[in-house]
Structures are given as C-alpha cells and as structure tokens.
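for reference, the sequence and a predicted model appear below.
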Amino acid sequence: MDQIIISPSKYVQGEDTIAKIGDYIKPLGQKAAILADSFVTGLVGDTVKKSCADAGIEQRMEEFGGECSRAEIDRLMEIFKAEGSDVVVGIGGGKTLDTAKAIGFYHKIPVVVVPTIASTDAPTSALAVIYTPEGEFSEYLLFPSNPNLVIMDTKIIAGAPVRLLVAGIGDALSTYFEARANGLSGKATMAGGLPTKAAQALAKLCYDTLLADGYKAKVAVENRVSSTAVKNIIEANTLLSGLGFESSGLAAAHAIHNGLTKLEECHHLYHGEKVAFGTLTQMLLENAPMEEIQEVLTLCRSVGLPTNLFDMGVKELDHAKLMEVAEASCAEGETIHNMPFPVTPEMVYAAMLSAHQIGLK
C-alpha cells in the first residue's frame, strides 16, 4: 500500500484576515456562493460583501439551516445552481463548512472554508460528516480533494465562546491516539493509503501543542484576548489535527463519538466534547498505561472537557442504552475497525464503563 498525505491547497491564518477574503477568493472564481448561518452573517457579512465587491466578485449569501443533512445540501445546491456560482464559500462552524464542501463537490467548483471557531478539525479535510435532519450521525462523505483554501481569522476565533475552542481541543486530542492505533494496524487512512512520517509527526505535534498551550489558550479566550498560545491552539485544532487525522487515520475515538449520538442526553454536547470521552474510552480499550491516561485526564480537567458520562449529561447509567452506543460504535464500516485488534460491542461497553469510573472526579 502506498504512503499518502493530503492537505488543502492553501492555509491562511492571521488577525483580520477575513477583511482580505475577496483577494483570496479571486483566483478561484468570479461568482461566489457564500453560505453562513444568521449569527455569522450578522458578525462578518458586511465585511465579506465589501471585500468581495472591492475585488470585483459577484456574490450571493444564503443562510445555512443548521444541520449538514442531505436535505439541506440539496436545498442550497438548487439555489446556487440557479445563480451560476463558480466558487462556494462556507463561513462558520463545522457543519456549515461540511455543507459547503459537499456543494463544491457536487457542483464541481472550488471550495473556500472560513471557520469562525476552532471547534473541530473539519476545515482542512476532504471529508464531510452527514447527519440526519434530527442530528444523528448518518454517514461520511469522502471527496477526491481537500478544500482549495482555508482562511482562519484568529481575532474572530479568539472572540468566540471559550467552550468552542475547548471543544476543538477535545477533537484534536484524539488525533495522536487514533493515528498511533491506525499506524499499528496498518489499515488505510482517510487519505487512502498508509501514513507518511510527516503525517504521524503532525499528529504527535498536535498532542504536544495541546499539552503545552491548551490551558493557557483557554484562560486567554476567557478574557476575550488573543495570545501566542491561542494562535498555537487554533493551528493545532485545525491544521495539525486536520492533516494528522486525515493522513494518519481514525480509530475508536471517533467511532465511539458516533455511537454517543444515540444518547439523547448527549445531543447538547459539541463534537469534540464527545470525542474527548471517546479518546479516554479508546485508551481503556487498548489498555494504555495509567500514566498516559492520567496525562489526558489532567488536560481534560484543566480546560473543562468531560471525563465521564455524568459530565456529559447522563443522569443515571442505563446499561441497555450504553450497549446500544457500543453496538453503533462497532457498526460495519466504522473506524473502530482500524484498531490493531478485533473490537466487539462488549469490549467497547466495558471500556466505556471503565473510562467513566476512572474519569469521575
């Protein structure tokens, strides 16, 4: 099997970068389909419109409905197709960006993603997570190429609620551990081959950056200021985690996240908050050293990530429901089968209960 690493064509990170978005879009197209939810439109809509107008780009801004579902993708595709758009721009959170990537794929036009938060590693990937209209995980949609352009405005991201940055830390936390497991199993990564040493190094750098700067970044954003630590965590949550997971592989942590969408009590949680517990569960599943588990627990507690099921909103342990989560985690085609040993629902169930107990404060 070949070794493969994939990435966006261009990644731009800096303060007030969104004010120059027109200049960055211009080489990709002249009629921009811009997708954002109502809050993001109010936050940056005028800036984006002015920048596009100054660059001579026609644009149509449309409101995102809130869920990256097949129905929402189809609705927006019809609107932008009628406009004759030749580049699609997603501005906002992970579901907005995934929807823009899907539209670009089906319309065969360039894709620009502009996160206003650093809560997931979705922006850089050639992947979208499709949900049902009710918010349950449905499927992964894989694309032949990554976004053409990723723009990260650190000033906007630092001004977002701290919980979103922390959720991004939770998502990025899994990168190294899933990459390590996938490397041991020798299974194909999301990039379609074996990991390169570069991709594995990025995954480890992601984890090291979280340990070094995660708490410092949280404190800065709580005070609504940016700092070197904030900028480092934005890069870790987005670029390092994105390239690390995609070209080094997913394993149990994200599959357990997908299983947790079956628990109604967890629907209020962000993606990365569930992934953090999925990472702890994976570590129990693979019998990781207790010292390493404690290191992860310390990081999670310092930034406010959940370390047990009660933290996640579960009132009491319903063992039948937990087994449903475990069974969903082990569904055919799930990334849990990239672990370096066969995994059964019973094993996941046991690991979840153990992770919960160890994670209780």
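Noted; the coordinates are in hand.

drop to CA atoms for contacts and neighbour counts, all remaining ones
Noted.

how many neighbours does Leu97 have?
27 (other Cα atoms under 10 Å).

actually Leu194, not the one I wrote
Leu194, neighbours per other Cα under 10 Å, totals 22.

what does Lys204 give?
Lys204, neighbours per other Cα under 10 Å, totals 18.

distance of the nearest residue to it once chain neighbours are set aside from Leu205?
Counting by Cα to Cα, 6 or more residues apart in numbering, Lys204 lies nearest to Tyr176, which is 5.4 Å off, once chain neighbours are set aside. Distance of Tyr176 to Leu205, given as Cα to Cα, to the nearest Å: 8 Å.

got another one to weigh against that:
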Amino acid sequence: MKVFGAPRRYVQGKGALDHLGPELARLTDAAALVIDPFIDDLFGARLQASCNAAGVSLARLRFGGESSPAEIDRLLAALGDTPPPLVAAAGGGKCIDAGKALANRIGAKVATIPTIASTDAPTSHNYVLYDDDHRLLAVEKLPANPDLVLVDTQVIAEAPRLLFLAGIGDAVVKLFEVERCVAAKGRNVFGADPAFSALILARGCYDVLRRHAPAALAAVDRKAADDALDLVVEATVLMSGLSFESGGLSIAHSMTRGLSAVPKYARALHGLEVAYGVLVQLVLEGRDADFFDDLLGFYAAIGLPTSLVALAGAAPTPEEAATIARLTLSAPHARHFPRVLEEAEVVRAILAIEEGRFADALVEDAMQGSKSPSTAPGLAV
C-alpha cells in the first residue's frame, strides 16, 4: 500500500514573515512560537506584529539551543496550565525539532518557519532528539506533517552560504536514493510502498538543482533573493522533503550513521555528509566514468565535497573506514539497495573515493553477478 504525506499548506516568498499572522489565523487564534534567540532579536517583533494584526495571540519562547528532553520539559513548563492548540518554530533545524517535539507533547498542530535552507526537515513529520552533549537519542514522528510551512526567501538569502550549500547537498541525493528504494521494493518513511509521485518530485528536484544551484548560490553571495534562489529553495525545502518521505532513502543517508561515529567527521553538516555519502552509493552501484565526470563537475562547480578529505580535512584510516561501513549497513535504509551489501565492499568504495577512483576496477569484484543500471527497470515515465 502506498502512502504520500505532505504539509497541509506551504507558503514561500520574499516577505513571507509578514504573512505569519494571517496564515496562523487559518488554523488558530492562539499559538506558541519557539524561536531561536538570534532570530527573535532580528524578527521577533515583526512576527509578533503580524500575529497581533491578524488577531492571533502569540507567546514567544526563546529556544535554549539543544533539542533535548530537558529543553522540551523547560518549554512545556513555560507554556503554563493552558497550552495553545498550535506550536510554531522559527529558526534552524534544532529549533524546529524542539517545536515539533513540544507540539507532540501537548497534541498541538505544528507550523515551521525555517530561517535557513540547510535541510528539508521543515516539511517533514520527523524530528530528532539529542542529549545535552549533542548525542542522538531518538528520531521521533509527529502524527502528521506540519500544518503550515512558511519560508521567507529574503531571510534565506541573508543566511550563511555554507548552510545553503548544505541544503543543496541534502536535496541533490534524493533522486538516487528514491530510485534505489523503488528498485529494491523498499519502504518509505511512512512504512509504506514508495509513491511514484515521490520519484517524479525527486527527478524534478534534481533537475532544478542542476540548472539553477550556481545562480542561487550567487544570489546568496549578494544576499538578495531572486528567481533562481526561489526555485532552489522550493527544491531543497519542499520537493526534497516530499520525495524522501514518500519515496524512501538508501545508502547516502545511511552513511550519516557511520560518519557520526568517527569524531573527525561527526560535526560536518548533514547535507554535506549525505552529498559525500551518495558518492559511495553510486560507486557501489557501478556507475560509469561519464556519469561521474558529469556529477563531479557539478560538485566542483558549487563546492560540494568529493571525498572525506574535502568534507573534513582528513582521510579515514582503514579502521575508521570499517567503522563507517559497519554502522552504515546497520541503518534500516541500507536495505534499500538492489543487493545485500557486504562491509568489505563499502570499505573499498570509501577508500577508492579518497584516491579519486570512482568508476574503477577496485570495486568490480563487489559488482560481480549484480546488474546495477543507471536507471532502475520500470521507472521510465
């Protein structure tokens, strides 16, 4: 059975922050806003004014910095005895996760207001909890996707370039992961069969990024939203989120489990980790030299990492490569591959990439007896 999940309403554009009040008024007359302190200083009064004008009572709660159970307890206590029917969150990924977790605690609706475009998490029904030392505790799920996602592209344009690049990295891998999940007859994030619509969205997302990512990055350098940035934000936040949740993931996102266990890679931005991780996946698929020349040219043009040295300044030892491979294959999404992978072939792929060998005989023995076409059978539109 197929399941396709999506936010109830998605709003994007320059000046979107000024529309928060009218958008929330569609859903409620009272809300709590979990807000990053930096964002509160910049935009808190503006958001408050929009809500006041729309007749929405807004209680602003400054985020403490970590999406941890202790922080959720603190935010819950700050709500008092009458929690609102909706929790909004404005800021980066951790702040939005905290808002989702708080909403889940009180059974409230959710609105997300991302102020960076580093991942597609604002559209997702997932959220992550960490301990106070930033160690992952759990990935939890809301009953449904957010009721509202509101993205101000001018705010995104003024955020750090590296975060915007990470969002491109997180999104560009989705096509390859959804293809593999569909080909392997895997399960999407809802535990259902992948929706074909998700594959079409993943293809569209990839096409937008290949065509418009350089110009969008130039807009971020100018700190001025334009048409290219608008297209890329829609791809990285909306299209990417819809495609991965309803289409499924594979090796690229499984790699984060291994990379996070090696200290010198653990602090890399998620989107840059998976941009590297999909290269491992593609080596394991046996993609040809022309394919890699094209993709690596795109990576080089915009600054995505093509090795672990490029990701974090250091190559892995054989022992570290083995740790990454072992933990990668322990992730549930690693099963979304046309064949069962062995730890040794993942290690070979990791080490081959560090040597600049992508379509190389080093991993041919891992390919024997396995057909790994560039496009899975039955996926043509």
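Arrived safely, thanks for sending. Since this is a predicted model, take the numbers as computed values, not measurements.

re the thing from before, between Tyr176 and Leu205 of the first structure, who's got more neighbours?
Legend: neighbour count by other Cα under 10 Å for Tyr176 of the first structure and Leu205, higher for Tyr176 (26 against 18).

report all helices and strands that the longest helix anywhere in the second structure contacts.
When the second structure is parsed with DSSP state H, its longest helix is helix 196-222. Under the contact definition 3 or more Cα pairs under 8 Å, 6 or more residues apart in numbering; DSSP states H and E, helix 196-222 of the second structure sits against helix 153-157, helix 161-172, helix 174-183, helix 227-233, helix 240-247, helix 289-302.

return the most buried member of those helices.
Ranked by average neighbour count under the criterion mean count of other Cα atoms under 10 Å, those are headed by helix 240-247 at a mean of 29.

quick one: it to helix 161-172, angle?
Orientation check (axes from the mean of the first three to the mean of the last three Cα atoms, to 10 degrees): helix 240-247 of the second structure against helix 161-172 gives 30 degrees.

report all helices and strands that helix 240-247 of the second structure contacts.
helix 174-183, helix 196-222.

and the ones you listed: which comes nearest Pro305 of the second structure?
In terms of Cα to Cα, the element of these nearest to Pro305 of the second structure is helix 196-222, at 15.2 Å.

and that closest one, which stretch of the first structure?
Aligned by TM-score structural alignment, helix 196-222 of the second structure falls on residues 197-223 of the first structure.

Arg8 is in contact with Pro146 of the second structure, correct?
Yes - under the criterion of Cα atoms under 8 Å, Pro146 of the second structure makes contact with Arg8 at 6.6 Å.

so if I had to pick from the two, which one is more boxed in?
Neighbour count, other Cα under 10 Å: between Pro146 of the second structure and Arg8, Pro146 has more, with 24 against 13.

now that one, what's its secondary structure?
Following DSSP: H, G, I helix; E, B strand; the rest coil, the label given to Pro146 of the second structure is coil.

quick one: contacts for it?
6-8, 109-112, 122-125 (Cα atoms under 8 Å, 6 or more residues apart in numbering).

mind doing that once more with 10 Å?
By Cα atoms under 10 Å, 6 or more residues apart in numbering, the contact set of Pro146 of the second structure is 6-10, 87-88, 100, 109-112, 122-126.

kindly report the same for Asp153 of the first structure.
12-19, 114-117, 231, 234.

so which of those wins on neighbours?
In these, the most neighbours by other Cα under 10 Å go to Ile234, 29 neighbours.

right, and the residue nearest to Lys204 of the first structure touches Gly170 too?
No - Tyr176 of the first structure is beyond contact range of Gly170, at 11.8 Å (criterion: Cα atoms under 10 Å).

quick one: the strands in the first structure, in order.
Assigned by DSSP state E, the strands in the first structure fall at 11-14, 31-36, 58-63, 87-92, 111-115, 127-131, 137-142, 149-153.

and the gap between the residue nearest to Cys205 of the second structure when sequence neighbours are not counted and Arg326 of the second structure?
Among residues not flanking Cys205 of the second structure along the chain, Ala235 sits closest, at 5.0 Å (Cα to Cα, 6+ apart). In this view, Ala235 of the second structure and Arg326 of the second structure are 32 Å apart by Cα to Cα.
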